[in-house]
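# build me a structure from this.
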Amino acid sequence: MSTYYAPRGGLPPQTQLMTGRAVFTESYAFLPRGVFSDIVTSLLPGWTGTRMWLIARPMSGFSETFSQYVMEVAPGGGSDAPEPEPRAQGAIFVTEGELWLSLDGQEHELGPGGFAYIPAGCRWRLHNGAARPARFHWIRKLWEPAPGLTPPAAFVTNEAEIAPSPMPDTEGRWATTRFVDPADLSHDMHVTIVTFQPGGLIPFEETHVMEHGLYVLEGKAVYKLNRDWVEVEAGDFMWLRAYCPQACYAAGPGPFRYLLYKDVNRHAQLRGPWSR
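All right, here's what the predicted structure looks like:
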C-alpha cells in the first residue's frame, strides 16, 4: 500500500534555525517541504473551506506551460465552479482523504491514489463530504489544439489499478505509472508517477525541452538539478525549466516516488511578440 506525503502547514518554532534547503536558480526551483507553512497559503475565488499552496505557475523567462496547486479542503468545503478558465484542462491526484467529484454530471468518489483528468470545457464540481480534511494536487494547462485532434475525454482512475511500466534493462528498479496512453496525441501533457526502488537511478543527465514539475510523494534520493546534486525527500517539490539537466540516485531504504508533470506532443510555437 503506497503512502503519499501531504503538507500540514503550521509555522516553525521561533527557536528553529533559519538555514534551509530552498533554492531558486535560473534553471530550476527547489521547494523543500519545510516551506509549506501557513503564511504562504492562499484562498481561491469560488471555493469554500479550502486553502492551497501555489507551487508552480507560468513565469516570463522561467517557464511557460502549467500551474500546480497543493489543495487542502476542509470537511464540507469545495466548489461548484472550480475552473475559471474555459480553455484550461486539469489533472487531480489525491494524496489524503476522500473527495466527491462530478464530471459532466457523472459522480465519482476519489480516495488516496485517485486520479482524474478534466478536459477543457468540462463541467465539474468537487467537494469534501467526509469528516476529515482532503488533500490533493491540481495541475492546470491550456489545452493546445492541433489539426485532426479533439480534446481528450474525462476519466477517473486510481494508481492502484494501473501496472507500472518498467524502464528497459532496469529489472524494475525504475518504473512509471502512466495515467494516459503515451501514443494518444490528443493529450498535450502527461502526469505520471515515477517510482525508483532502492538502488534505482537515472544513469545519464536527461536534457530536453519538456518542462517538469516533480513533487516527491514518498522516500528520499539525491537528484541532479543542472550543476547541483540536491538531497530530496517526501514533500519536496522541484520545478525544472526546459533543458535543465537532471539525473537521480534512489538512496533511501524504501521506494522513492514522485508525481511528474511534463508537456508533450505538440509542435514548437514559432510565433513571438514580433509577429502580430
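# please make it C-alpha for all contacts and neighbour counts, starting now.
Noted.
# give me the number of residues near residue 2?
Residue 2: 12 surrounding residues under other CA atoms under 10 Å.
# can you tell me how far it sits from residue 92?
Residue 2 is 17 Å from residue 92, where distance means CA to CA, to the nearest Å.
# so what's residue 22 up against?
29, 30, 31, 32, 35 (CA atoms under 8 Å, 6 or more residues apart in numbering).
# in helices, which of those residues fall?
Using DSSP state H, no member of the contacts of residue 22 falls within helices.
# buried members of these into ChimeraX, please.
To isolate the buried members of those in ChimeraX, using 16 or more other CA atoms under 10 Å:
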select :29,30,31,32,35
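# in TSV: the contacts of residue 22, plus distance to residue 60.
Shown next, in TSV, are those (distance: CA to CA, whole Å):
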residue	distance to residue 60
29	14
30	18
31	19
32	23
35	23
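# also this sequence, please, to line up against the first:
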Amino acid sequence: MTAKYYAPKGGHPGQDQLLTDRAVFTDAYAVIPKGTMRDIVTSYLPHWENTRLWVIARPLSGFAETFSQYIMEVGKGGGSSQPESDPTAQSVLFVVEGSAALSIKGQEHTLSEGGYAYLPPGTDWTLHNKADDNLRFHWIRKAYQPVPGIAVPDVLIANENDITPNVMPGTDGKWATTRFVNPSDIRHDMHVNIVTFEPGAVIPFLETHVMEHGLYVLEGKAVYRLNQDWVEVEAGDFMWLRAFCPQACYAGGPGRFRYLLYKDVNRHMPLRLHPTT
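Here you go, the predicted structure:
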C-alpha cells in the first residue's frame, strides 16, 4: 500500500469557530494537535529563503530535552545554501509533500515523498525546492554525542517505500516498524522510524522506558494512553513523551495508524545534570 502523509497547510480558523481544541501540556507529555499549526505560529530561520516552519519540539525545561523538530514549508525556488548553524547538530529529514533537491558535498539527491536523509554533524549540505509545488518535510535535530573509538555515522539517503517493515512478533503483522538505521549500529545515538498499526492493533502494555519520544501522526487516528490519561490523536497531531512516561495505544481504524517516531538511544546516562569541566 502506497504511503500517504499529513502535512499542515496553515491558514486560520473563522471567527465562528470554538476556542476549544485538544492541546495538552503536562510535565510528562504534551499533545500539539494539527489545529494549532496555523499561520500565526510559524517561524523563520536565518539563510532560508521563501521558507517558514512550525517548531513542534525544542530543548526546554519541562519539555523536550534531547532534540528539536520542525515541520518545514519551502515555496517554489526556496531553500538554503547555509541550512545548519550548529556544527554539533546531526539531522534527519523526512519528506511528507513535494520534492527536495538535497545536495551533499556537491552531489545532488532528490527526496520525494517518503524520502529520508540522515546527515551527521559537520555535513556540507544544501536544500532547495526546484518544483512548482510547495515542499514540506520534517527536520529533526540532535546534538551528536561522540564516543572515543566509535566512528561518526555515514550519510544515509533512503525512501520508506523501498524498505520492508519489521513486524512485531506475535501481532499477525498488525504492528510493524520501518527502520532506516540498523538498531545494532552503535554509532547512532538517535533513531527516527515509522511505526504502523493496522486497525484493531494495540500496544498491549504501558511502555515505561528511558527513551524520550517525539511522535508525529502521519496517517489515521488512535487512542493513546499517556501517563494516566486516554488521549485521542489523528493525522497531523504531535506528541512529546518525556523519559519514563507510561504509554500505550489502540488503533481503532477504519484505516492504518502511522507515526514518525524519534527516540534517543545507545548512550550512557549522564550522571550529572550539569557536568563539571
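# of the contacts of residue 22 of the first structure, just say which sits nearest to residue 184 of the first structure.
Distance to residue 184 of the first structure across the contacts of residue 22 of the first structure (CA to CA) is lowest for residue 29, with 30.2 Å.
# now the residue nearest to the closest one when sequence neighbours are not counted: how far from residue 256 of the first structure?
Spatial nearest neighbour of residue 29 of the first structure, excluding adjacent residues (CA to CA, 6 or more residues apart in numbering): residue 239 at 5.1 Å. Using CA to CA, residue 239 of the first structure is found at 17 Å from residue 256 of the first structure.
# assign residue 40 of the second structure to helix, strand or coil.
Secondary structure, DSSP: H, G, I helix; E, B strand; the rest coil: residue 40 of the second structure is helix.
# so who does residue 241 of the first structure touch?
27, 28, 62, 63, 210, 211, 212.
# restricted to strands, list these.
Those of the contacts of residue 241 of the first structure mapping onto strands are 28, 212, per DSSP state E.
# kindly reformat the contacts of residue 241 of the first structure as CSV containing neighbour count and distance to residue 141 of the first structure.
Output for the contacts of residue 241 of the first structure, formatted as CSV (neighbours: other CA atoms under 10 Å; distance: CA to CA, whole Å):
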residue, neighbour count, distance to residue 141 of the first structure
27, 18, 20
28, 20, 19
62, 17, 16
63, 19, 12
210, 16, 14
211, 20, 12
212, 22, 13
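# which single one of the contacts of residue 241 of the first structure is nearest to residue 160 of the first structure?
residue 212 (23.4 Å).
# counterpart of that closest one in the second structure?
With TM-score structural alignment as the criterion, the equivalent of residue 212 of the first structure in the second structure is residue 213.
# so what's that match up against?
Here residue 213 of the second structure is in contact with 239, 240, 241, 242, 243, 261, 262, 263, 264 (CA under 8 Å, 6+ apart).
# what's the closest non-adjacent residue to the last one?
Nearest residue to residue 264 of the second structure in three dimensions, chain neighbours excluded: residue 190, at 4.3 Å (CA to CA, 6+ apart).
# and the one you found, what does it touch?
Going by CA under 8 Å, 6+ apart, residue 190 of the second structure touches 142, 262, 263, 264, 265, 266.
# filter those down to the buried ones.
By 16+ other CA under 10 Å, the contacts of residue 190 of the second structure give 142, 262, 263, 264, 266 as buried.
# among those, which ones are in strands?
Using DSSP E, these in strands are 142, 262, 263, 264.
# as CSV, the residues you listed with distance to residue 45 of the second structure would be great.
As requested, these are exported to CSV (distance: CA to CA, whole Å):
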residue, distance to residue 45 of the second structure
142, 17
262, 22
263, 25
264, 25
